[in-house]
Every structure is written in C-alpha cells, then in structure tokens.
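Peer 1: pasting the sequence and the predicted model now:
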Amino acid sequence: MTAAGDPTHPVGGSSPGRWQPDTYLRFAGERARPFAALLSRVGAESPRRVVDLGCGEGALTASLARRWPAARVTGVDSSPEMLAAATAWALPGRVAFELGDVRDWAPAGPVDVVVSNAVLHWVDGHPGLMARWAGHLAPAGWLAVQVPGNFRAPTHALLAALCRSAEWADRLADVAPRADAVLEPAGYAEVLTAAGLSADVWETTYLHVLSGPDPVLAWVRSTVLRPVLARLDDADAGRFTDAYAAALRTAYPPRADGTTLLPFRRVFAVGSLEPLSEG
C-alpha cells in the first residue's frame, strides 16, 4: 500500500533494493491521501475481521482499527523491514501483523473487509487474484483496491527507456516498468462485477508539490526505482541514478519558488456483496 510498502515485489539482494521504511515515509502525508479516499467509499459499518494486504510499516493499518473499534485487523506484508517497523502499531487482540505474500494469502474463514492499497501493480495477473479475494468475503463483505495509474507518466516511461537502453538492457530490461502493469478503471469494474460484486471505480490525479533537491527522484527511489537498483552494484547504481535524475529534472523542472509539481494518477476500485449507495 502507499504508506504500506508495495510488498509483493521480490526484495533484491543488494541494499538499494530492500524496503527502507524511513525513506518511504518521507512522503507519508502524500501517500496517505489515496488510502483515505479509498476507505471513504467502504460502507462496512461493524466488520469483525479486516485484512490489509500489503500493510508495510503499519500506520494506515492501525487507522482501520480506529475506524472500526470492534474489528480485529490483520496486516500482511512480505517485507521484514516494513514489518519490523509495523510492530510499533500492534495492539493485542485488535491489530496484528504477519509475514506473507499477498499472492498466497488465504484466510481461515470469511473476511468482512479486504484492503489492498498500492500493491497490486507489482503482481502479474492481479485481476485473477482480486477475483479470488472476492471469494473470501463474508456476506455483505467489501473489497477495496488502489493502484498507481501513472505507468505512462515520465517517471515510469523515462525509467523504462533507460532500463532498455543499450548500456543497461542486458541487466535491467526485464525489470523496466511496464505501461500495462495496471488496468484502466473500466477494466477493474469488469473484474469486480464478474466476481459478483457491486462496483464503484474511479480515478484521481493528485498534484503533489515537492521540495528539496531532486524531489521526484526521492519520491520514486523508495518505489519503482527500488527493484532496478537491486540489480546493480553501488558504482553502477550511482551511474544509473545520475542519468535518471538528469532526465527527471528535464521532465519535472523546478518552479521559481524551488518547488516541483508531480502529477500522480491513481485508480480506485471498491466492490461489495451488497448494493452500493450513490454519491
């Protein structure tokens, strides 16, 4: 999830590829906004069991327990680094965290609310996974998913082009971000309705105002750039990052006041086994 660590992408063997909660949380406020927007359309009133698939460092998972005080909330993530940070949010009998891959998740019984925030773009074939999760919902259960929708934006297109360039293709072409990593909103509506859910699907483009040196690079360093750097030693990672940073500065130039605008599109999909309200 956005403040929760896109967990299903394999953690690389070199230090640049590991999840680093402190780096990810530099933009915690900006990354939390889509989570709040996603949950605003979940109408569950008194769920008993809530699961956050891709919980990362746990802050937003804990917010689910505040919204639903009677629920037992479980966060699942495959990053030991993120889960180590998440222990600060654990509450005996109310909020728990466990190590696991969202692709393999199967609950012991029906779940009232399943949330997956900024995770599924790492998972090939995730529409089928969403359908499987829908099958684990309790009567009147809810499934809520958010994915980045910016894979054709310069942040990702420039990175993909660099990964596939003559200098780097032999090592990085297969980890270049794909433009088709996520569906368009209509595609997610089809996934939810085919799974027997009432669907509420929309998109939002956030215009983030970033500051500091190379702020767009800082934003992507903890997400889409992470698996790329995991393939490289320190010297090559530095050379690659320098080239990518230069391209980002051209695509996202600083404004006169020193800030940089980063448009970021996100796609939201909420499904329920009960009819959804309008508005």
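Peer 2: The structure has been received and is ready for your questions. Numbers count the residues shown, from 1 in each chain.
Peer 1: only C-alpha atoms from now on, for both contacts and neighbour counts.
Peer 2: Noted.
Peer 1: can you map out the strands along the stretch 101-250 of the chain?
Peer 2: For the stretch 101-250 of the chain, applying DSSP state E, counting those that start in this stretch gives strands covering 111-117, 137-148, 198-210.
Peer 1: give me whichever of the ones you listed is most buried.
Peer 2: strand 111-117 (a mean of 25; mean count of other C-alpha atoms under 10 Å).
Peer 1: how near is residue 63 to residue 69?
Peer 2: Look at residue 63 and residue 69: by C-alpha to C-alpha, to the nearest Å, they are 10 Å apart.
Peer 1: common neighbours of the two, please.
Peer 2: Common neighbours of residue 63 and residue 69, using C-alpha atoms under 8 Å, 6 or more residues apart in numbering, do not exist here.
Peer 1: in what helix or strand does residue 266 lie?
Peer 2: strand 260-272 (DSSP states H and E).
Peer 1: which other helices and strands contact that strand?
Peer 2: Counting contacts by 3 or more C-alpha pairs under 8 Å, 6 or more residues apart in numbering; DSSP states H and E, strand 260-272 is packed against helix 28-39, strand 137-148, helix 185-194, strand 198-210, helix 215-221.
Peer 1: longest helix in the protein, please.
Peer 2: Counting residues, the longest helix found in the chain (DSSP state H) is helix 234-251.
Peer 1: ok and that one relative to strand 260-272, angle-wise?
Peer 2: With axes from the mean of the first three to the mean of the last three C-alpha atoms, to 10 degrees applied, the angle from helix 234-251 to strand 260-272 works out at 100 degrees.
Peer 1: flag every buried residue along helix 234-251.
Peer 2: Under the neighbour-count criterion of 16 or more other C-alpha atoms under 10 Å, helix 234-251 has 240-241, 244-245, 247-249 buried.
Peer 1: report the distance from that helix to the chain centre.
Peer 2: 23 Å (C-alpha atoms, centre = their mean, to the nearest Å).
Peer 1: give the other helices and strands that that helix contacts.
Peer 2: So helix 234-251, by 3+ C-alpha pairs under 8 Å, 6+ apart, packs with helix 154-163, helix 215-221.
Peer 1: what do you get if the cut-off is 10 Å, keeping everything else the same?
Peer 2: Judged by 3 or more C-alpha pairs under 10 Å, 6 or more residues apart in numbering; DSSP states H and E, helix 234-251 is in contact with helix 154-163, helix 215-221, helix 226-229.
Peer 1: below is structure B, check it against A:
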Amino acid sequence: MADWSPARYLQFSDERSRSFRDLVTRLAELLAARDVTPSDVVDLGCGPGHLTEVLRSHWPDTTVTGIDSSPAMIERAREHDRRTTYVEGDIADFAAGRLDVTGADVVVSNAALQWVPEHRDLLPLLRDRARQALAFQVPGNHDAPSHLLLREVAAREPYASALGAPVTRRATDDPVGYADLLAAPGWAVDVWETTYTHVLAGPDPVLRWISATGAQPTLHALEEADPALRARFEKDYGAALREAYPERPYGTPLAFRRVFAIASRT
C-alpha cells in the first residue's frame, strides 16, 4: 500500500482522538490505584504524533517513544513534536524485539493493531514487553455499512478485475476474546466496548473519513491501476454511503464501535 496521508487522517482529529483519550484515562485510573507513575511509554502506531499530549496530560514527565511504519506519519510527528522520540518501524518487529527500542512501563496502541496480520498472536508478546501495562483499542466496525459497502462496491466490475482479489474484512476480536488472549498469572485484564456516534460535517463526510483509513488499500490499488477508475469508484462508493448515512440538518451521524483492552501487572 502507498504511504498514509497525515493531512487527510487529521481531518477528523477530534473524533479519532476521543477513543484514545478514554483509553488513557482508564489506564491512568488503574495505575494510580496501584500508585504507579510510568517513567516511559511506547506508542505503537503513533501516526502523526498528535496524541502524545494525551499521554503527557496524565504523566507530564514520562518519556514517550512513538513507533509507526509510515514514513509520512513519522516525518510529520518529528516536525510537530520535538519532545518525543519517533521511530519508523513495524509493530511485529517491536513485539519480537527487533527494533532498537527497549520495553517500557506502558505500551499503548490506538487503532493500529487491526492493520497487523494475525495481531492476536502478538498480544502476549506485546503484553510481556510492558513492565506495567499494555493498553490498546481497535475498531470493531468492520461489519458496519461503511465497510460492507466498501467490499460490495469493490466486488463489482470493473473494480474487481483491477483489484485482483476481494477486499478482505479486517477482523478484530470482541472484548472477551481479547481478555482470553491477555489473561495470565500476574496480570489483571480490563476490557470493554463503546459505540460512539460522531456527527460529521461537510460534504460526503463518511467517504472522507474512511478514505483516510479503512478504504486506503482499495483506493491506492485502484489509483495504481488507473486514476480514472479510482475516481469512478469514489463516485459509486460515495453514493452508496450517502444512502446508508443520510445527512441531517445538524450533520451526518456515524456510529463507530471501538473495542478496548488493558492488561496490567498485579
């Protein structure tokens, strides 16, 4: 897949940041109950670095290392946040200890693990890299209309021939499934889910939202095949999204399910 676009990703930064704020708030509560203040945090899939302030709002003196596989995201993060060390690298490589990054008191990840093949297999490794806690959230909306329509439209011609393979469903687990994977002697597990209803403004907001994240592999593949084909796909997909997510006088509501998990040492 071509590289990510920080500018497009940050179009809905308030809405995208909300789940991370909720995750870190709960994590801070659990650590405070044990009188633990993390001295260092590793942020996996840190993106453009705009969420570091959330970590420092709870732990002002913590040392933060951000890791992301996108060169564009790392470049933007380094430009806008000089206090944090940013490393271009893969989450799987961090889990296996192949990056020049040590473990940390806390390892966090915001909406990134779903992009890692077989991410469930990595969770015990990621948990054990954390001296105090592993905390993450992933989208749980891969059967929402936005994603069902993405797969449906992409399966039509001429898009299917250009893509060469069906658009896959990026499966994430339910809270109990993550609890099963993270539970171990010496660890406490806290899991939950929340469905946010984001009210989006502007024309075709759901298309703009998913074009910056979940639809990126499809759009990049079509762009590579034929830019005109991508434009045609966006027109068809956008029309389907407008029908599934009708605009109201106050904006366009987008229901978005998120799944949260925290494993903390007891």
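Peer 2: Right, received. Where do you want to start? What you are looking at is a predicted structure, and each value in this text was computed from that prediction instead of being measured.
Peer 1: TM-score of the superposition?
Peer 2: Here the superposed chains carry a TM-score of 0.89, computed using TM-score structural alignment, normalised by the length of the second structure; 253 aligned residues with a C-alpha RMSD of 1.8 Å.
Peer 1: make CSV out of the helices and strands packed on helix 234-251 of the first structure and add distance to residue 131 of the first structure.
Peer 2: Output for these, formatted as CSV (distance: least, C-alpha to C-alpha, whole Å):
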stretch, distance to residue 131 of the first structure
helix 154-163, 27
helix 215-221, 29
helix 226-229, 27
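Peer 1: nearest to residue 55 of the first structure, of those?
Peer 2: Residue 55 of the first structure lies closest to helix 226-229 among these, at 17.8 Å (C-alpha to C-alpha).
Peer 1: so where in the second structure does that closest one end up aligned?
Peer 2: On the second structure, the counterpart of helix 226-229 of the first structure by TM-score structural alignment is residues 216-219.
Peer 1: what's the average distance of the matching stretch to the first structure?
Peer 2: Once the two are superposed, stretch 216-219 of the second structure sits an average of 0.9 Å from its aligned residues in the first structure (mean C-alpha distance after the TM-score superposition for the first structure).
Peer 1: read off where the strand holding residue 266 of the first structure ends up in the second structure.
Peer 2: Going by TM-score structural alignment, strand 260-272 of the first structure lines up with residues 252-264 of the second structure.
Peer 1: I figured residue 63 of the first structure was touching residue 90, is that so?
Peer 2: No. Checked against C-alpha atoms under 10 Å, the pair residue 63 of the first structure and residue 90 is beyond contact range at 11.3 Å.
Peer 1: quick one: which of the two has more around it?
Peer 2: residue 90 (18 against 15; other C-alpha atoms under 10 Å).
Peer 1: residue in the second structure matching the more buried one?
Peer 2: Aligned partner of residue 90 of the first structure by TM-score structural alignment: residue 81.
Peer 1: now that match. Nearest residue, chain neighbours left out?
Peer 2: residue 49 (6.9 Å; C-alpha to C-alpha, 6 or more residues apart in numbering).
Peer 1: give me the three-state assignment for that neighbour.
Peer 2: coil (DSSP: H, G, I helix; E, B strand; the rest coil).
Peer 1: what do we get in the first structure for it?
Peer 2: Under the alignment defined by TM-score structural alignment, residue 49 of the second structure corresponds to residue 58 in the first structure.
Peer 1: contacting residues for that match?
Peer 2: 1, 3-5, 52, 74-77, 82-90, 95-97 (C-alpha atoms under 10 Å, 6 or more residues apart in numbering).
Peer 1: that older thread, now the match of helix 226-229 of the first structure, how far from the centre of its chain.
Peer 2: With C-alpha atoms, centre = their mean, you get 16 Å for stretch 216-219 of the second structure.
Peer 1: what sits up against it?
Peer 2: Residues contacting stretch 216-219 of the second structure (C-alpha under 10 Å, 6+ apart): 1-5, 150-151, 154, 159, 163, 166-168, 210-212, 222-225, 227, 229-231, 233-234.
Peer 1: one more: stretch 22-31 of the second structure?
Peer 2: Against stretch 22-31 of the second structure from outside (C-alpha under 10 Å, 6+ apart): 19-21, 32, 35-38, 54-55, 57-59, 106, 108-110, 132-137, 190, 194, 259-265.
Peer 1: re the thing from before, now distance to residue 41 of the first structure too, for the buried residues of helix 234-251 of the first structure, in a markdown table please.
Peer 2: Below are the buried residues of helix 234-251 of the first structure laid out as a markdown table (distance: C-alpha to C-alpha, whole Å):
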| residue | distance to residue 41 of the first structure |
| --- | --- |
| 240 | 41 |
| 241 | 38 |
| 244 | 37 |
| 245 | 37 |
| 247 | 37 |
| 248 | 34 |
| 249 | 36 |
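Peer 1: under the alignment, what does residue 129 of the second structure map to in the first structure?
Peer 2: Using TM-score structural alignment, residue 129 of the second structure pairs with residue 136 in the first structure.
Peer 1: tell me which residue is most central in the second structure.
Peer 2: With distances taken as C-alpha atoms, centre = their mean, residue 111 lies nearest the centre of the second structure, 1.6 Å away.
Peer 1: contact partners for the nearest residue to that residue once chain neighbours are set aside?
Peer 2: Closest residue to residue 111 of the second structure apart from its sequence neighbours, by C-alpha to C-alpha, 6+ apart: residue 138 at 4.5 Å. Going by C-alpha under 10 Å, 6+ apart, residue 138 of the second structure touches 19-20, 109-115, 171-174, 193, 257-261.
Peer 1: give me that answer again for 7 Å
Peer 2: Counting by C-alpha atoms under 7 Å, 6 or more residues apart in numbering, residue 138 of the second structure makes contact with 110-114, 258-260.
Peer 1: same thing with residue 54 of the second structure?
Peer 2: With C-alpha under 7 Å, 6+ apart, residue 54 of the second structure has these contacts: residue 21.
Peer 1: mind doing that once more with 8 Å?
Peer 2: Per C-alpha under 8 Å, 6+ apart, neighbours of residue 54 of the second structure: 21, 24.
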